[in-house]
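**Q** Just to be clear, the model below is a prediction. Sequence and coordinates:
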Amino acid sequence: MSKLFTIAFLLVLFVSACSKNDDPQLNQPPAAFSVSVKQATGADDVVLSWTKAKDPDGDPVTYAVVWKDTLAKNLTDTTYTLKNVGYTATLSGTIVATDSKKATTTSVFSFTTGEYPYTPVPDVNFEKALIKLGIDDIQDGKVLTASAQKVVKLDLEFMSISSLQGIEAFSNLTELICIANGLTSLDVSKNKALTSLYCGSNPITSLDLSQNVSLLILQCSFNRLTSLDVSKNTALTHLIYNTDAVMPQEYYLKSLDVSKNLALISLACYGHGLTTLDVSRNTALTNLDCSNNNLSSLDVSRNRALTSLNCMYNRLTSLDLRNNNQLKAVSCNNNRIQTICVSDLSVVTKDWVKDNSATYQVCP
């Protein structure tokens, strides 16, 4: 009986052991992994990269990338590039790690791409100038915005440019020289760092400087501006807008208001049809050229810092310079002046020019 019991017991143990060894071992999915996302340099592609998902059972792992209609399967590498995502686009998707027994682990990614890195430059000659200056490198109708943002001075004089579209990308520009081109318009509203603007000898018909509050020097001579608003440019020290008889009178300035430009040192506005000019608030003025206009009177009594005055070819009948003892040069010929009042005749030098009919007089 004991022998039979022992045999039965051993048989039970054997069957139990065999049964236990035949149970399949539970498969574990790949370990969690992390994903990093970045935008490709100079493109709208997005590069995905992730850490390897280690499988606890040592099984090989492959990856699948899922985004919109994109499904890349059976990847063994840990990088993948999404092509032509677009600029300022928000994307989200998943990367699935799968082992050989089909167990999976998923990691989510999301990202927003940056802005378009280029600014259009449609004018061929403008882009040629940028290439010549080393700002651009290839003639393709655009410039890298980051390159434009590094520029603080831009000299485009005599470059046969008809459009400066693209100048808005030069956000750190402090000096712009675009004299003698074919510009009919000029938009510098985005160039808020500008301190010097030389845009003379162009057929520009309007110029909005309301955003250029840091502007110190403006030279816009020989354009076709019938009005010029510099009321927002209170830091302006030099204003030069001259013209000549070659310019049709329809493009002459009818008026010029410099009452807000208290820092003005030099003002040149010859060759227009101005009938009045008020410089009473411009007490820092040292140089004034208002020749070749239609002024019948000119009050410079408050401009005591004046060293140079040119008011020839107007309709002045008198000129009072009693408060202007710093004057070194005066041109007031070709007027209707009879008397030029001074504080003392000793202030008159050889550089003072008048009509023969006019006389200097110490006025009370």
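**A** Here it is on my side, so go on.
**Q** make it CA atoms for all contacts and neighbour counts henceforth
**A** Fine.
**Q** Residues touching stretch 203-219, excluding its own?
**A** 182-200, 222-241 (C-alpha atoms under 8 Å, 6 or more residues apart in numbering).
**Q** ends of it, how far apart?
**A** End-to-end distance for stretch 203-219: 14 Å, by C-alpha to C-alpha, to the nearest Å.
**Q** And for stretch 76-95?
**A** Chord length of stretch 76-95, first to last residue, is 12 Å (C-alpha to C-alpha).
**Q** so how far is that stretch from its chain's centroid?
**A** With C-alpha atoms, centre = their mean, to the nearest Å as the basis, stretch 76-95 stands 31 Å off its chain's centre.
**Q** before we move on, what about stretch 26-42?
**A** 39 Å.
**Q** Same question for stretch 229-238.
**A** Between the centre of stretch 229-238 and the centre of its host chain there is 20 Å, according to C-alpha atoms, centre = their mean.
**Q** and if you look at stretch 124-141?
**A** Worked out by C-alpha atoms, centre = their mean, stretch 124-141 lies 17 Å from the chain centre.
**Q** now do stretch 193-208
**A** 15 Å.
**Q** What distance do you get for the residue lying closest to K38 once chain neighbours are set aside to T237?
**A** Nearest-residue entry for K38: V47, 5.4 Å, with adjacent residues in sequence omitted and distances by C-alpha to C-alpha, 6 or more residues apart in numbering. Counting by C-alpha to C-alpha, the separation of V47 from T237 is 52 Å.
**Q** Compare those two (neighbour count), which wins?
**A** T237 (19 against 15; other C-alpha atoms under 10 Å).
**Q** Now stretch 24-31: buried residues?
**A** Within stretch 24-31, the residues that qualify as buried are 28-30, counting by 16 or more other C-alpha atoms under 10 Å.
**Q** no no, stretch 94-114
**A** Neighbour-count burial for stretch 94-114, with 16+ other C-alpha under 10 Å as criterion, is recorded at 94-99, 104-106, 111-113.
**Q** Next, format those residues as JSON lines and append secondary structure and distance to L277.
**A** Output for the buried residues of stretch 94-114, formatted as JSON lines (DSSP: H, G, I helix; E, B strand; the rest coil; distance: C-alpha to C-alpha, whole Å):
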{"residue": "T94", "secondary structure": "strand", "distance to L277": "71"}
{"residue": "I95", "secondary structure": "strand", "distance to L277": "73"}
{"residue": "V96", "secondary structure": "strand", "distance to L277": "77"}
{"residue": "A97", "secondary structure": "strand", "distance to L277": "79"}
{"residue": "T98", "secondary structure": "strand", "distance to L277": "83"}
{"residue": "D99", "secondary structure": "strand", "distance to L277": "86"}
{"residue": "T104", "secondary structure": "strand", "distance to L277": "83"}
{"residue": "T105", "secondary structure": "strand", "distance to L277": "80"}
{"residue": "T106", "secondary structure": "strand", "distance to L277": "76"}
{"residue": "F111", "secondary structure": "strand", "distance to L277": "60"}
{"residue": "T112", "secondary structure": "strand", "distance to L277": "56"}
{"residue": "T113", "secondary structure": "coil", "distance to L277": "54"}
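**Q** Against that first model, consider the following:
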Amino acid sequence: MKKIPYFLVMCFVCTLMSCSEDGDNNDGDTNNPMQPAARTAIADAAFEQALVELDIDDVVDGSVLTSDAEMVTSLVINDKGITSLLGISDFTMLENLWVNDNQISSVDLSQNTLLKFIFVENNALTSINVSDLNILEKLAVTNNTLTQLDISDNSALQVLQIADNTLGAIDLSAIPNGIQLNTFAVENNPLTCIKVNEEILNDIPSQWTKDANDTYALSCN
């Protein structure tokens, strides 16, 4: 009987081992668990409970599926005892937001660039960030404690209701004209000067409301 050369035997063994390893690797790929779905942290239980009531979330556990948050175009969550909207930035398709009659003290909406309507009246707002909201049409923050408000990026505004705050100044010069901004209410603020552009100054809309001592000017000190 002829002897099989040693190197041929080793080649055969190596081939078998290689096939076995490939099989193991393939099995491993098949059995890899799916990556968990991304979730958005919702710090305020009252906010999340409101999402549950709207069938956006299913249980109050501190987070919501990011994919579900990204599908929401309108949120009406008035009078829900909400103190924080942390997590709202992931609601990237949001166009309308109503959160009146809550206890929200601060909110950053600068990532929600599709917003057209924002109503945060009767809260405890000390700050609101509406930068980069280029298509925002209505902003209502009446009856809060805002000391400043930057609307320089909100040139599409048609309604601006900021009465009953603690604003020391407001600059409307980014608004093209008074015809577009058909509603403006600023009474009961400690400011005395409202900055506008020349086109607005020459034709102040009669329906705008302010305190009697407030004046419109191209420059406010």
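**A** The structure has been received and is ready for your questions. Here the structure is a predicted model, which is why all the values come from computation and not from measurement.
**Q** And the TM-score between these chains?
**A** The TM-score (TM-score structural alignment, normalised by the length of structure 2) is 0.80; 206 aligned residues with a C-alpha RMSD of 3.0 Å.
**Q** Spatially central residue in structure 1, please.
**A** The C-alpha lying nearest the average C-alpha coordinate of structure 1 belongs to S171 (C-alpha atoms, centre = their mean; 2.3 Å).
**Q** so what corresponds to that residue in structure 2?
**A** Using TM-score structural alignment, the partner of S171 of structure 1 in structure 2 is T92.
**Q** and what of T237 of structure 1?
**A** Using TM-score structural alignment to pair residues, one finds that T237 of structure 1 aligns to Q158 in structure 2.
**Q** how far away is that match from A41 of structure 2?
**A** According to C-alpha to C-alpha, Q158 of structure 2 and A41 of structure 2 sit 33 Å apart.
**Q** With N96 of structure 2 instead?
**A** For N96 of structure 2, the distance to A41 of structure 2 - C-alpha to C-alpha - is 21 Å.
**Q** same deal with S106 of structure 2?
**A** S106 of structure 2 sits 17 Å away from A41 of structure 2, going by C-alpha to C-alpha.
**Q** what helix or strand does P30 of structure 1 sit in?
**A** Using DSSP states H and E, P30 of structure 1 maps to neither a helix nor a strand.
**Q** wait, doesn't it sit right on V96?
**A** No - P30 of structure 1 lies out of contact with V96 (C-alpha atoms under 8 Å); the separation is 9.8 Å.
**Q** contacting residues around the closest residue to A263 of structure 1 other than its chain neighbours?
**A** Sequence neighbours aside, T237 is the residue nearest to A263 of structure 1 in space, at 5.4 Å (criterion: C-alpha to C-alpha, 6+ apart). Shown in contact with T237 of structure 1 (C-alpha under 8 Å, 6+ apart): 216-217, 261, 263-266.
**Q** and in structure 2, which of the residues you listed remain?
**A** For the contacts of T237 of structure 1, the contacts that are reproduced in structure 2, applying both residues aligned by TM-score structural alignment, their matches' C-alpha atoms under 8 Å, are 216-217, 263-266.
**Q** just the helices in structure 1 please.
**A** Per DSSP state H, structure 1 carries helices over the ranges 2-22, 124-132, 145-148.
**Q** post-alignment, the second one versus structure 2, mean distance?
**A** Once the two structures are superposed, the average separation between helix 124-132 of structure 1 and the matching residues of structure 2 is 0.5 Å (mean C-alpha distance after the TM-score superposition for structure 1).
**Q** Where in structure 2 does that helix fall?
**A** With TM-score structural alignment as the criterion, helix 124-132 of structure 1 aligns to 45-53.
**Q** what does the matching stretch contact?
**A** With C-alpha under 8 Å, 6+ apart as the test, stretch 45-53 of structure 2 has contacts from 42, 57-60, 62-64, 77, 80-85.
**Q** and if we set it to 10 Å?
**A** With C-alpha atoms under 10 Å, 6 or more residues apart in numbering as the test, stretch 45-53 of structure 2 has contacts from 41-42, 54-64, 69, 75-88, 99.
**Q** List only buried entries from those residues.
**A** 41-42, 56-57, 60, 63-64, 69, 75, 77-78, 81-88, 99.
**Q** the strands in structure 2, which residues?
**A** For structure 2, the strands defined by DSSP state E cover 39-41, 63-65, 74-76, 96-98, 106-108, 117-119, 127-129, 138-140, 159-161, 170-171, 183-185, 193-195, 215-217.
**Q** Could you export these to TSV, including columns for distance to Y6 of structure 2?
**A** Listed next are the strands of structure 2 as TSV, based on distance: least, C-alpha to C-alpha, whole Å:
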stretch	distance to Y6 of structure 2
strand 39-41	59
strand 63-65	61
strand 74-76	75
strand 96-98	78
strand 106-108	74
strand 117-119	81
strand 127-129	78
strand 138-140	85
strand 159-161	90
strand 170-171	90
strand 183-185	94
strand 193-195	95
strand 215-217	99
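**Q** Next, count neighbours for the counterpart of S110 of structure 2 in structure 1.
**A** In structure 1, the residue equivalent to S110 of structure 2 is S189, according to TM-score structural alignment. Residues lying near S189 of structure 1 (other C-alpha under 10 Å) number 16.
**Q** Isn't A156 of structure 2 up against N182?
**A** No - counting by C-alpha atoms under 10 Å, A156 of structure 2 stays clear of N182, with 11.3 Å between them.
**Q** out of the two, which sits in the more crowded spot?
**A** Between A156 of structure 2 and N182, counting by other C-alpha under 10 Å, A156 is the more crowded of the two (18 against 15).
**Q** From L115 of structure 2, how far out is that one?
**A** Note on A156 of structure 2: its distance to L115 of structure 2, by C-alpha to C-alpha, is 11 Å.
**Q** Neighbours of T6 of structure 1, how many?
**A** Number of residues near T6 of structure 1 (other C-alpha under 10 Å) recorded here: 11.
**Q** distance of it from A17 of structure 1?
**A** Using C-alpha to C-alpha, T6 of structure 1 is found at 16 Å from A17 of structure 1.
**Q** Quick one: residues contacting T192 of structure 2.
**A** Contact partners of T192 of structure 2, counting by C-alpha under 10 Å, 6+ apart, are 167-170, 210-216, 220-221.
**Q** quick one: what's aligned to it in structure 1?
**A** Alignment note (TM-score structural alignment): T192 of structure 2 maps to T275 of structure 1.
**Q** Hmm, I194 and S173 of structure 2 touching each other?
**A** Yes - counting by C-alpha under 10 Å, I194 is a contact partner of S173 of structure 2 at 9.3 Å.
**Q** ok, the equivalent of G168 of structure 2 over in structure 1 - how many residues close by?
**A** Per TM-score structural alignment, the equivalent position to G168 of structure 2 in structure 1 is K254. Using other C-alpha under 10 Å, K254 of structure 1 has 16 neighbouring residues.
**Q** before we move on, back to that, for P30 and V96 of structure 1, list the residues in contact with both.
**A** With contacts taken as C-alpha under 10 Å, 6+ apart, the residues that reach both P30 of structure 1 and V96 are 53, 61-62, 104-106.
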